[in-house]
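1. coords below, sequence missing:
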């Protein structure tokens, strides 16, 4: 029987890989980014690599603004759909059971954006320290 390659609607529990001392976590983009950043040695990156990663903070800012605009739009659509003034124009989209799933998805996106911002900030800090100390690491 072939396994489905589509991701599940809910995050899956993962067990740590053998020989890695890491507690089981729910696999989400933010936990993956955190695991990767925290388990590799960014101090060995070149200045160009740190500069690239430091741009993640700007990307996180753009992502958060984009997400905010879309969340407001969805909120307005739900609000309009629920108004009694237009009872025959209701779409029924994002009602009842759909709302918790949407809110969980948005929370995951916000958490991921926060992790991207953290990585960008740490890379920027490391780059500034390296440049002010006069040490290069190309």
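-> Alright, I've got the coordinates. These numbers come from a predicted model, not from an experiment.

2. C-alpha from now on. contacts and neighbour counts both.
-> Fine.

3. give me the element residue 67 is part of.
-> Using DSSP states H and E, residue 67 falls within helix 56-82.

4. Show me which positions of that helix end up buried.
-> By neighbour count on 16 or more other CA atoms under 10 Å, the buried set for helix 56-82 is 56-57, 60, 63-64, 67, 78, 81-82.

5. alright, now check it against this:
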């Protein structure tokens, strides 16, 4: 098993473990709205909405990380397994993996920063109201 799969398996186990992170794991829903292609009949570009979902752990930043500008005291840190984040259609997950992006709305908050770990197993997302 490669490093990525091993990390994801260990994290999924911790997410499910009642003695681990199970009580902290929450459903995650993200929404991205972008302009579609120009439609001459409409006289503009319709808005295209992509929705994705999975589960993750919401946390806060350490005091030493908060600088009041790039990271504020009200910002949240979200950790999501990459292999559990899927595009949803009518509330049901599809087989298509989702990639969160800056500007997405996740849990009612805007994504300001999206990063992945070196093994590409998890997403860490900075959220702000």
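-> That came through fine. Note that the structure is a prediction, hence the values are computed from the model and not measured.

6. TM between them?
-> The TM-score (TM-score structural alignment, normalised by the length of structure 2) is 0.26; 60 aligned residues with a CA RMSD of 4.9 Å.

7. ok, back up a step: same for the helix holding residue 67 of structure 1, what does it pack against?
-> helix 98-133 (3 or more CA pairs under 8 Å, 6 or more residues apart in numbering; DSSP states H and E).

8. elements contacting the helix it packs on?
-> Helices and strands touching helix 98-133 of structure 1, by 3+ CA pairs under 8 Å, 6+ apart, are helix 29-38, helix 47-54, helix 56-82.

9. mind giving me CSV with those helices and columns for distance to residue 108 of structure 1?
-> Listed next are those as CSV, based on distance: least, CA to CA, whole Å:
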stretch, distance to residue 108 of structure 1
helix 29-38, 8
helix 47-54, 21
helix 56-82, 11
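
10. Compare those and report which one is nearest to residue 131 of structure 1.
-> helix 47-54 (8.5 Å; CA to CA).

11. and the angle for the closest one with helix 98-133?
-> 150 degrees (axes from the mean of the first three to the mean of the last three CA atoms, to 10 degrees).

12. Next, the buried residues of helix 47-54 of structure 1.
-> Neighbour count says helix 47-54 of structure 1 has 47, 50-51, 53-54 buried, by 16+ other CA under 10 Å.
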